[in-house]
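Asks: Provide a 3D model corresponding to the input given below.
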Amino acid sequence: MISLWILPVFLPPIGLGWSLVPALVIMVVVFMAVGWFLNRLGLSAIERFIREATTWERVGAYRGAEEAFNKATGILDSFLLSPIVKRKESAKLAARLARFCLARADKNHSSETFIIAYLKSHPEDEEVAENWLQQVESHGGLKTEHYELAFRIGNAQQENTIIQHLLARFYLSEGRTDFPALQTYRQVLSEGSNQAVDIVKHLAELFLRDGRADEWALRIYLRAFRLSGERCRLLRGIAACVHWLHETERTTHLLQQARKLLVSLDEMQLKKLREGFNPPGPEPTEAKISAQLKVSITLWKVVRQIGSSFFNVITSAALELIGRARDAINLIKRSRRAKLILEWTMITVLAIGVITLMVNTISYLIRSKRALYEKEKTIEIAVTDPFTLQVAAYLKPQDAERYVKYLKTKRLDAFWIKRRGKRKVWYQVRVSHFANKASARAYGKSLKAEGIIDDFYVANYERP
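Replies: Now for the predicted structure:
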């Protein structure tokens, strides 16, 4: 409408052929002004709802705080904010929401899912990562599906000693000696803290289990030998390292210490001690990483070549369009009828644009109001019992379903969940949920005594 008022002023001096220039300038200016105004309006509304949520959270009214955060999220998803502002503000709001979810005592499945999704995209957030790991430790440790997230956090927070110690304890409890776990162990042991004593002892046990006989294993065996009372088992690893390791500048001092501990043993005894140990070699994870690097370089070359070809095609098409547009402008300048058609076309396009904007705005407001109404009607039921009994695990879902049906005939609250292992997918059958491990074990023992189940163990409850 502004263009229709101002264009007649420019039309006599510049002519109809160049009237598109001031029209485009006016449209761009109006568009930017409206965008700036809507951005300011949206940002002020988001800040107001965040302040409201903070007030509710401070007094312990988590329901009110959640509703205020939902309103702020609704504003962020609306048409009020430009994509650039939306991207910037979404990161801030997500960080604030993650802290809110962590502070809640009555976490539900959606809260846990949001925290994990946030940490996957922002593992560098030290406060959220540290609090989440501490809460996971208090609830029984990491789940299998969280291993990749733990690795990301460990890489992003290498200077945070609390996080590194938490991850080291998680990996030790799982008996892991893969590449991410070894990185964490090295990071923790390099600090020389008091907690490293327990880590050295447990790590020596893992290396003995795996039959490691390399330089780092020898360092761990020697440190554990000075700290542990089970020296006979450690002598096996030390004897294997002395046999397999080559003497270099780095290993000379270690081998001298090891030989002093083995000086009273003859060759037959040493041979018997080192049975079951493997000679040191390159870690398979390093070869895997190297192969992944080669694949990434190859993919980058292919993507770059495709991008270059695509850019050339777009450039050629753009030059062709510019030439055709120049021909069309020259035709319009020479034809009075074409000028009249162009004038009415511009008026029609502006009218359609205004009508479309009004229709979209009204429909969005209607949808937002309906969605808010539906959300207020929804009541989420939070799981309060953290433990359950696992009574079987199958490789086929049909077997798990069949066993669940049998347990339900015994009037048990049975269900099954899908759990992905390192190499296979398991379908685990579980029974009921409990407030503590003692009640879970007592119930499991009673079912086993009645002959309903063969065996069981207490697991963390997960929603089926």
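Asks: okay, CA-based contacts and neighbour counts for the rest of this
Replies: Will do.
Asks: what ranges does the protein have for its strands?
Replies: Using DSSP state E, the strands of the chain run over residues 387-394, 414-420, 425-434, 457-460.
Asks: now those in a markdown table, with distance to Arg219 and mean neighbour count?
Replies: What follows is the strands of the chain, written out as a markdown table (distance: least, C-alpha to C-alpha, whole Å; neighbours: other C-alpha atoms under 10 Å):
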| stretch | distance to Arg219 | mean neighbour count |
| --- | --- | --- |
| strand 387-394 | 40 | 22 |
| strand 414-420 | 35 | 17 |
| strand 425-434 | 37 | 21 |
| strand 457-460 | 36 | 18 |
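Asks: residues contacting the closest residue to Lys418 other than its chain neighbours?
Replies: Distances taken as C-alpha to C-alpha, 6 or more residues apart in numbering place Tyr427 nearest to Lys418, at 4.7 Å, with adjacent residues excluded. Residues in contact with Tyr427 (C-alpha atoms under 8 Å, 6 or more residues apart in numbering) are Ala393, Tyr394, Leu395, Lys396, Pro397, Ala400, Trp416, Ile417, Lys418, Arg419.
Asks: what of Ile199?
Replies: Counting by C-alpha under 8 Å, 6+ apart, Ile199 has contacts Ala168, Arg169, Leu172, Tyr185, Leu189.
Asks: let's see this one next to it:
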Amino acid sequence: MTLWFKHLAVRLWLALFIASLTAMLLLPALARSMGPAWMIIPVVIFFLFSFWLVGWVFAAIGRHQMDRLLGEASVWERAGMNREARQLLARAEGTVDSFFFSPFSRRRPAGRLLAQLARFELASGTAENASESVVAAYLRRFPRDREAAAKWLEGLLAGRAVTRYTHDIAVQIGAAHPDDVPIQRMLAQFYLSERRCDFVALNTYRTAMRANEAPPVELIHGVADLFLANQRVDNLALRVYLESYQHGSRDSRILPGLTACCRLIHPTPLTLPDLESAETILAGIDSARRRAMAVDFMPDMIADHAARSPRRHRRYLADLGTGVKSALGAMRAALPDPGRLTQGAAQTAAGLMHLFGRALFSQAAKWIVLGSVVVAFGWLVVNTVLHLGPEAPPVSPPPPAPAPAPAPVVTDPFTLQVAAYLKESDGRRFVDQLKEQGLDAYWTRATSGNKTWFQVRVSHFKTKDEALAYGEALKNRQIIGDYYVANYKRPDLP
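Replies: Here you go, the predicted structure:
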């Protein structure tokens, strides 16, 4: 806010000064052509133009000064003269904070200065010399700068103090470089040093472990130690325990952790290879000892969990193969002899039920089969009831609606036309008024030139004299105004 008031004060005074000089020079000439009453308009225009011109000149001077200072600082930095480079960067910082830049025009030069300051501090040699506030501010704005992010992470791993912004910056760097394996592994080492086991840290560990290149052994053992201390039992923990064991870890908690994973992780196509590897490692341990090890590792969860056979996923595959073989054998036995079709079908159904009963996802398969049987049985019952039930009496078609009575045919050749309108609504309104008087009024449509007229007519007559007499009577009663006798035309439909 202080920078805004400083820039605004200087800019307003200079704009007023320039606008005043311009008005003193140009207003006398303008007053003779425009008149004194309109002088406020050129004054406002002069002031707005002067205000814009001062801001543009200030920004140009500030950018020129910034380019010169940052260029000289880069030269001193390349020459190894860090003291002189730091002084020039401080002067550039003072230029950014001066009245040359408005709050809107200072964003770009401030970003350039922040980037050069952050790179200068990161390259200064040791973590103690790095300005954490400058680097943190830069990485919060530009987390995609890989070089700066990597240098910052190296400083963290070297022992630089962790501040309240450090974890937020680490999360932004991880989100900006999701596929960069070195960055993710440095983040994993940082999270590991902080003993973090939250969602962000777990995703980082997973990315670091599943990379094409083998992760460092220290990282594997460190993550395994963290997971064992937190008694984690999930797919990632199983993979980490296996990697740690295969890389020579002899931690006494590894085997209980593997045992707990084998008992609590449900076998799926994704987890089955890791479960098989764990079973191979635990092959020499009997089931009672395995259960005791799993209870020691996670006593609460194992006690509440239903006991599982340690080779359950292997029996799933064996039962799956047995069920398929029995079903195919029953079908082959039934095909050669038609008389054995029923027996073969029964054996096939029994084999398929055995297959579904012992499959990898047996519980879901049982519910699917049970639901299908219920639906089929319900459809059979409904179909049987409809087939055996009494036939419904035939429904006779409704009697046809009586045809509307034909309109009476009028043979009288004359009628009275009492009005003509260009709007249909006006013609309809006048017809309704005449009908309220008890007259046989109607309207017709006629085209003349480019116009369509809606003619209001009354009754029909055999002779023209009858029509004239009727028209005079209506005119005397002041029901209509002027009229004339016209040839009768059938009314238009409404």
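Asks: returning to that earlier point: aligned partner of the residue nearest to Lys418 of structure 1 in structure 2?
Replies: Applying TM-score structural alignment, one finds that Tyr427 of structure 1 falls in a gap with respect to structure 2.
Asks: roughly how far does Tyr427 of structure 1 sit from Asp327 of structure 1?
Replies: In this view, Tyr427 of structure 1 and Asp327 of structure 1 are 68 Å apart by C-alpha to C-alpha, to the nearest Å.
Asks: can you tell me which of the contacts of Tyr427 of structure 1 is closest to Lys339 of structure 1?
Replies: Nearest to Lys339 of structure 1 among those: Lys418, at 68.1 Å, using C-alpha to C-alpha.
Asks: tell me the residues of structure 1 aligned with the helix ranked longest in structure 2.
Replies: Longest helix in structure 2 by number of residues, with DSSP state H as the criterion: helix 40-78. Aligned using TM-score structural alignment, helix 40-78 of structure 2 spans residues 20-58 in structure 1.
Asks: how much does that stretch stray from structure 2?
Replies: Its matched residues in structure 2 lie on average 1.8 Å from stretch 20-58 of structure 1 after superposition (mean C-alpha distance after the TM-score superposition for structure 1).
Asks: run through the helices of the stretch 1-150 of structure 2 in chain order.
Replies: 2-34, 40-78, 82-96, 107-122, 132-141, 146-157 (DSSP state H, counting those that start in this stretch).
Asks: can I get the ones you listed in CSV including mean neighbour count and distance to Pro273 of structure 2?
Replies: Formatted as CSV, the helices of the stretch 1-150 of structure 2 follow (neighbours: other C-alpha atoms under 10 Å; distance: least, C-alpha to C-alpha, whole Å):
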stretch, mean neighbour count, distance to Pro273 of structure 2
helix 2-34, 15, 63
helix 40-78, 17, 54
helix 82-96, 18, 56
helix 107-122, 19, 44
helix 132-141, 18, 41
helix 146-157, 19, 34
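Asks: Val263 of structure 1: what's it in contact with?
Replies: No contacts exist for Val263 of structure 1 under C-alpha under 8 Å, 6+ apart.
Asks: quick check: the gap between it and Ala168 of structure 1.
Replies: Val263 of structure 1 is 34 Å from Ala168 of structure 1, by C-alpha to C-alpha.
Asks: then Tyr118 of structure 1?
Replies: Distance from Tyr118 of structure 1 to Ala168 of structure 1, by C-alpha to C-alpha: 22 Å.
Asks: how about the contacts of Ile199 of structure 1 in a markdown table, adding distance to Arg250 of structure 1 and neighbour count?
Replies: Formatted as a markdown table, those follow (distance: C-alpha to C-alpha, whole Å; neighbours: other C-alpha atoms under 10 Å):
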| residue | distance to Arg250 of structure 1 | neighbour count |
| --- | --- | --- |
| Ala168 | 26 | 27 |
| Arg169 | 28 | 20 |
| Leu172 | 27 | 17 |
| Tyr185 | 20 | 23 |
| Leu189 | 18 | 18 |
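Asks: what's the match for Thr204 of structure 2 in structure 1?
Replies: For Thr204 of structure 2, the residue aligned by TM-score structural alignment is Thr184.
Asks: correct me, but that match touches Phe170?
Replies: No. Thr184 of structure 1 is not in contact with Phe170 according to C-alpha atoms under 8 Å; the separation is 10.4 Å.
Asks: quick one on the thing from earlier: who are the packing partners of the longest helix of structure 2?
Replies: Contact here means 3 or more C-alpha pairs under 8 Å, 6 or more residues apart in numbering; DSSP states H and E; on that basis helix 40-78 of structure 2 packs against helix 2-34, helix 82-96, helix 107-122.
Asks: in a markdown table, list those helices along with distance to Trp443 of structure 2.
Replies: Formatted as a markdown table, the helices and strands packed on helix 40-78 of structure 2 follow (distance: least, C-alpha to C-alpha, whole Å):
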| stretch | distance to Trp443 of structure 2 |
| --- | --- |
| helix 2-34 | 65 |
| helix 82-96 | 85 |
| helix 107-122 | 77 |
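Asks: of all those helices, which lies closest to Asn487 of structure 2?
Replies: helix 2-34 (72.6 Å).
Asks: just to revisit the earlier point, can you flag which of the contacts of Ile199 of structure 1 belong to helices?
Replies: Those of the contacts of Ile199 of structure 1 lying in helices (DSSP H): Ala168, Arg169, Leu172, Tyr185, Leu189.
Asks: which residues touch the nearest residue to Lys435 of structure 2 once chain neighbours are set aside?
Replies: Nearest residue to Lys435 of structure 2 in three dimensions, chain neighbours excluded: Ala441, at 6.0 Å (C-alpha to C-alpha, 6+ apart). The contact partners of Ala441 of structure 2, by C-alpha under 8 Å, 6+ apart, come to Val431, Asp432, Leu434, Lys435, Val456, Arg457, Val458, Ser459.
Asks: got a quick ChimeraX command for the buried subset of these?
Replies: Burial among these is assessed by 16 or more other C-alpha atoms under 10 Å; the matching ChimeraX selection reads:
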select :431,434,456,457,458,459
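Asks: pull the most distant pair out of the contacts of Ala441 of structure 2.
Replies: The widest separation within these (C-alpha to C-alpha) is 14.1 Å, between Asp432 and Ser459.
Asks: among the contacts of Ala441 of structure 2, which lie within strands?
Replies: Val456, Arg457, Val458, Ser459.
Asks: can I get the contacts of Tyr427 of structure 1 in a markdown table with distance to Glu47 of structure 1?
Replies: Converted to a markdown table, the contacts of Tyr427 of structure 1 look like this (distance: C-alpha to C-alpha, whole Å):
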| residue | distance to Glu47 of structure 1 |
| --- | --- |
| Ala393 | 49 |
| Tyr394 | 51 |
| Leu395 | 51 |
| Lys396 | 51 |
| Pro397 | 48 |
| Ala400 | 50 |
| Trp416 | 44 |
| Ile417 | 41 |
| Lys418 | 41 |
| Arg419 | 41 |
